[in-house]
Structures are given as structure tokens and as C-alpha cells.
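Chemist: No letters, just coordinates:
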């Protein structure tokens, strides 16, 4: 279940923190597993200014659904369909080599590509290295003079913003400021400078100059979905509401004696007579196989998953014998792995699996049906068109 009212509330909270900067809502990877099209509509309804995705294919899927808001795609391969992107008015991130095929596509279509140049200020992934940045901005300026591109933005990606005390973020922002100056010296006039991700935005108020982080636009991902990017702060402490609830029902209940092994490998053996509940969610559904001990809420109480997570199911130890009788109502009872409020959190499952909450929600597989709640909020002006 995905609560789109929670998504909208999170957007409004994040917009208030970002103001007057614009807000780009990142809906890559099927909106972190929440459903890209319904989430995109919801964030635009709530006031997001633009959408961000990794791949052009993701952007084209949004266009096919009738979403006309600005969309930026920034992760490309040699097989990326740049002509299709330009025909659909998708903005493109450029880290270096992409500029040539984008300008070729623009020339062939008689179009002007809207691009955002990316500088690697320390993350070490895509983005032009500092040594190659001057050549990239000169080439972009030449392509802009020919009418093939319009450089609408310059951006970077922060590496350790989820650890606000570390100095690297300040160093990255200083490098970014110098990169923007180099771009302007080459004759470019990008209207959008963006660096802040969710942790960058949520920690900006603690900086001496928050505007150095917020710039003209922020790109937020995990916080849209009501998850905290910080190890030591909960969504509630940040004013966010988790949007996804992963739930199923108890499909079998049985009483077992002490000494009963559970699941493959028999890594868990009951130390007393107890009742086991079977829940039909497993690693094929996105529950991490390494998540032994993850919490499951059944009938108002939270119990541990026990034994190895299987492909299609997990086992929960209810801690007391004799509960398999029909009068206990366990068969068919709701079983919640994570959600908002009193439910266990995605972060608790991340801790059990030795990963991060981003992965827990994003990995929920397509075979798990998505039910979107509150999808009918007033949509007047929901899809912003480009100026």
C-alpha cells in the first residue's frame, strides 16, 4: 500500500525547507518502488517543480502517461535514445561524452536540447572530473552558440551529506561554486544550480549559510517517501510520514514443540513450545534474505521473523503455544512488515539486513501489488508545463 496523501505532505514539508529554491522530486527506480506515475502526479499536485529520473526510458514512461512537467534524466549509456528524449522534451544530464550524441540528435531533429552539465566534486561516479570541466563547458558554450543546446543547469552530487559533521560536503560545495564560475566565464548562464539531495536539504538549516546548499534547486528522493536519510533521526523527528506499507496476511499457523527447526539450514530452533505463523512474502517479493529477525506486526504486537527468509515466505515466532486454534483468529490476520505509525519501520528491516532503508522500499518486487490510496486529490494545475 502506498499512501499518496503522505507523499503530498512530505513534498509540502520539503518545499517549505527548500524555499525559495525549487524542488525536484526524484522518481527514479519506479519512485523508489512506490509507483512512478501515481507518485509523479502526487508530487506535482503538492507543488514539486520538476521530476528527476536516472534513465531516459523512465522519463519517456512519464511522458507516455501524460505527465508534461520538466523531467531531467542524468544516467546514460551508449545505447540511450537521445533523439526520443529530445522529441519528448526531456532534459538531459551531461557529464562529458554525452554532449556529442546529444548535439548530433539535436542537429538531426532541428531541436535545441535542454541540458544540465554535471561536475564531479568528489563522489567519483558520473560528472566531469575537474581537469576536464573547462573543456566541457567550452564545448557546451559552442553548442549553445550554434543553437543545438541550451545549458539550463549545472549540478553535482553530494557523497556524505547524510553525515552532516563531515567536512567533505563543505569541500564539495566549494568546488561546485568554482565550477559554476568557470561555466559562467565560458559564457554560459545556467539558471539552475543544484547539489542538495535529501540529507543535504534536511541538514541545510544547520549551516552558517544554508543558501550555499540550497542554491536554485534541490533534488530530493528518499525523503519524498517519508524515510529518513540519517541513521540517528526518525522520519517523525524530521516531520515526514512513511508512505509505503508492506503487508500480507498470515497464511498458516501451527503449534510446535521445543527443538523445532525453522526454514532452510535450520539456523533457528525453538527453545520452548510455541506457535509459528507463516507469512507469504519472501526474497522474491523483496524481503531481504539477510533480514533474519526483522519485525512483523500481527494483531497489534510485533514479533521477530525467525529462520532464513525463503523465496516466497517468512516464519514468525509468536512466542507462546496454543494459538493455532481458530478462536485466536490468526489465520488470515494482517501481517505488516513495515509502514507508518505503530508499524515496524523500513529502517528496522534495513538494520536486520545490514543495509539502508532506501534499498528496503526500492527492492519490493513487481509481483507485490501496489495499492495507491488518496489518488483523487484535486488535480488542478497538477502538471506544470515548462515556461
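Modeler: Alright, I've got the coordinates. Given the structure is predicted, the values throughout are model-derived calculations rather than measurements.

Chemist: switch to C-alpha atoms for all contacts and neighbour counts from now on
Modeler: Fine.

Chemist: got the buried residues for stretch 345-357?
Modeler: Under the neighbour-count criterion of 16 or more other Cα atoms under 10 Å, stretch 345-357 has 345, 346, 347, 348, 349, 350, 351, 352, 353, 355, 356, 357 buried.

Chemist: Surely the third one is in contact with residue 353?
Modeler: Same thing as residue 347. No - with contact defined as Cα atoms under 8 Å, residue 347 does not reach residue 353; the gap is 9.6 Å.

Chemist: show me where the protein has helices.
Modeler: 4-18, 28-32, 36-45, 56-64, 82-87, 99-109, 133-145, 168-185, 198-203, 211-214, 346-353, 357-362 (DSSP state H).

Chemist: Make JSON lines out of those and add distance to residue 278.
Modeler: Output for the helices of the chain, formatted as JSON lines (distance: least, Cα to Cα, whole Å):
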{"stretch": "helix 4-18", "distance to residue 278": "30"}
{"stretch": "helix 28-32", "distance to residue 278": "27"}
{"stretch": "helix 36-45", "distance to residue 278": "31"}
{"stretch": "helix 56-64", "distance to residue 278": "36"}
{"stretch": "helix 82-87", "distance to residue 278": "46"}
{"stretch": "helix 99-109", "distance to residue 278": "53"}
{"stretch": "helix 133-145", "distance to residue 278": "56"}
{"stretch": "helix 168-185", "distance to residue 278": "46"}
{"stretch": "helix 198-203", "distance to residue 278": "37"}
{"stretch": "helix 211-214", "distance to residue 278": "47"}
{"stretch": "helix 346-353", "distance to residue 278": "18"}
{"stretch": "helix 357-362", "distance to residue 278": "21"}
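
Chemist: Comparison target, given below:
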């Protein structure tokens, strides 16, 4: 979550992940409109799903997010540094703790923490004694996902222990929460069952004396399609970045979302090759006749999934092409069919689709995975280049893609990015 300078005006980048912060702000506003009665958390874990946690967190707050979510404590602590420039009134929560974690540092940084079991409660109360201030704790329930969270059979014990610690001034139970397993599958019965269990566990906790500030269970698909799951706070992750949670629910445009990342590279070489010429390791592709081959200088070390070998789509000089043969660590080849674009020509792996380029979902289909993984795995060798970094673009129209103008402004001002 460190930020480094990257000039979007540079024409000499091997590869770039352009991050449209106007699109992200528009996504947050659209998502908030789906849950107008709930507070809004933008989840920026995994370096903002590969987009750059700090600039994305700031953009989300500018668009009205009042909470930020992180998985690991160190992700959350980075959001509380002066460099992050996150307003003090914005709440930060993290939930993926292991024994011996930096509980005291989190408490002192005013980070909300999640507790799923007795070991975590013991560690957070010990840390609160050392910090000399109460911890803000969200008790997590396992309503059916089967990952983190307290099982119903152990819930009363955990709640009672938390209330004793609260009475001792060591913590405040500020939240009760859970996570949905199948909200991205329309009509799946598990969602209704989990919501019933969640209400039951909230009622049980409140009967023991818990008075939470927020109750929350809704993830991106539930924000968009399950209004009964909204409660007091919703947590949007992948949808903040303009990606629909699953094709079964619809496309980004169906929900007023726009993908924020465009991944591109510059052709490193264009050359003629005869028919019958093997391409790449194992000669998994052989040219069917005389043709031209283009070398794209990104590979699986940059996050391009090797599973998409022979299938990954790209846009080269206005034409859709497919990866020819295997995707190597640093590069792959496309068959240009006799066309001769110049070295340095832009190759778009994925983006919003406005120019006919593939989307992250297209790559997910080619690789047999989900779009979440496609954007999150883009590696540290690819600079993140921010465009539309200020809340209002030219003419005051935040959300309108101003690629060339934003690039020129960023080049003059020194745009920032996250590797």
C-alpha cells in the first residue's frame, strides 16, 4: 500500500494499469444509491483489489464512503498513516487476525477489529490494557459461510465474555457482523437462511445486553440485489472497482458501474514468420501460414494468468487478437495475421470495453476463474497510473473519461500510483 510516482504521460512504459478514479467515485455513488439507508464501507483490501489502496480509499471517501475495510491489520494500519490522508472521522475496520497480531497498534490507531473466538477476545483485551484505551470490537457470527465467525453453539459464551470486558472498560462492542456465502447466485436459498440466522444471533446478543452501533452482512452482490441484507452498514468490495460480482447477476453497466482499471502494454517486437513456425515453450501454437507475430512484454510474473494461454483476448491496433501459445513469465505472443503495427503500439489486455477491448470478465472466462482474481493479481512490476485524480475533471464532470487531458495534467503534476 505504498505509493510511488508514475507519470501517465510517459509513452515508454512497458506496461501500465491505468486507474480511473472518476469511475471509482461514480461507482461508490451508484452503490450508495442501492442502499440509501445504510452507511457505506469501501473495502480496499489486497491493495484495493490491485488498483492501489490509498488513492482508491481517498476517492471512495470523496464519493461518500464513511468506512474503509481491510483484511489484514497491516493493511488497516497503512490507512491510518499521515501519507494515507484519510480523514480522522472515517472508520477503518479489519478482520483477518492471527494470534500475536498487532492488536495494541490497531487500538491506538483507532481501528475497529473483528473478534470471532475466545483467543482473539483475550488478546484484544490484553492489548487494550497496555494501550490504556478500549478497543472497538465487532463480534463476527458464522451464519453459514463456514470461514471466520463464531458458531451459534459458542455465541452466548463469546458475547458474555465480551460484555464482561466491556464492563471493565477494555472494549466496546460496536458491531455484530457476518458474511454471505451465495449472494452472487440469484435466489440461492442459503442467503435467506443466513439472514434468518443473523437476525437470530443479533437478537440473542441484544438479549444479553449488546447494543451495537452497526449490524452488517451485505457484500457487493447483496448491496446490489438483496436489500433485506443492508441493515446499518454495507460492505462493497469488487463492485467499488466497477466489476459485477458475477455474470449471473448482470454486467457492470446493469448496475451503473464502470470498471476502473485498464491494463495495457506496448508491443516490443513485430516480425514476419513463415507457416509452420512454432511459438513459445512447447510449441503450443504453430503458425498456420505466413504471418506476423507481435511480442507483448507482460507475463504471469505481471499477473497475466498462464491458464489463459491460447485463449486470452487482447486489442491490438483496433483489432481483437488472441494469445498465441503459452503465456510465459515476462511475455506472450499474438498472431497479427499479416498486419504490421509498429513496435510500441498499445496492446490493451482489458478495460471498461468502450473501445472494443476485452474486459476483466473476458479474461476470467479465458482463464477459468473470476474477475476478482484478474485485477487483484496484476503484479508489482506494472505501475498504477492514476487518471481523474481530482474529484472534478475538465468542465466539472467527474466520471467522464478524460484520458489524454488527465494524462497531460498528471505528467505535469507528478501523478502517484501504487506498484
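Modeler: It's in. Everything numeric here is computed off the predicted structure, so don't read it as measured data.

Chemist: Among the helices of structure 1, which comes closest to residue 296 of structure 1?
Modeler: Smallest distance to residue 296 of structure 1 across the helices of structure 1 (Cα to Cα): 9.5 Å, for helix 346-353.

Chemist: That closest one maps to which residues in structure 2?
Modeler: Alignment note (TM-score structural alignment): helix 346-353 of structure 1 is matched to residues 360-367 of structure 2.

Chemist: Give me the mean deviation of that stretch from structure 1.
Modeler: With mean Cα distance after the TM-score superposition for structure 1, stretch 360-367 of structure 2 departs from structure 1 by a mean of 0.6 Å once superposed.

Chemist: wait, which of the helices of structure 1 is closest to residue 287 of structure 1?
Modeler: helix 357-362 (7.4 Å).

Chemist: Excluding chain neighbours, what is closest to the counterpart of residue 386 of structure 2 in structure 1?
Modeler: Correspondence of residue 386 of structure 2 to structure 1, assessed by TM-score structural alignment: residue 372. Counting by Cα to Cα, 6 or more residues apart in numbering, the nearest residue to residue 372 of structure 1 once its immediate chain neighbours are dropped is residue 2, at 4.8 Å.

Chemist: Counterpart of that neighbour over in structure 2?
Modeler: By TM-score structural alignment, residue 2 of structure 1 lines up with residue 19.

Chemist: okay, now that match: neighbour count?
Modeler: By the measure other Cα atoms under 10 Å, the count of residues near residue 19 of structure 2 is 27.

Chemist: Over to residue 151 of structure 2?
Modeler: Residue 151 of structure 2: 18 surrounding residues under other Cα under 10 Å.

Chemist: Might one say that it is in contact with residue 143?
Modeler: Yes - with contacts counted by Cα under 8 Å, residue 151 of structure 2 reaches residue 143, the gap being 7.5 Å.

Chemist: re the thing from before, what residues are up against the match of residue 2 of structure 1?
Modeler: If a contact means Cα atoms under 8 Å, 6 or more residues apart in numbering, then residue 19 of structure 2 has 51, 260, 261, 262, 384, 385, 386, 387 as its contacts.

Chemist: counterpart of residue 231 of structure 1 in structure 2?
Modeler: In structure 2, residue 231 of structure 1 lands on residue 247 (TM-score structural alignment).

Chemist: how close does its match get to residue 221 of structure 2?
Modeler: Per Cα to Cα, to the nearest Å, residue 247 of structure 2 is found 11 Å from residue 221 of structure 2.

Chemist: Neighbour count: the two, which is higher?
Modeler: The neighbour comparison of residue 247 of structure 2 against residue 221 (other Cα under 10 Å) goes to residue 221, with 23 against 14.
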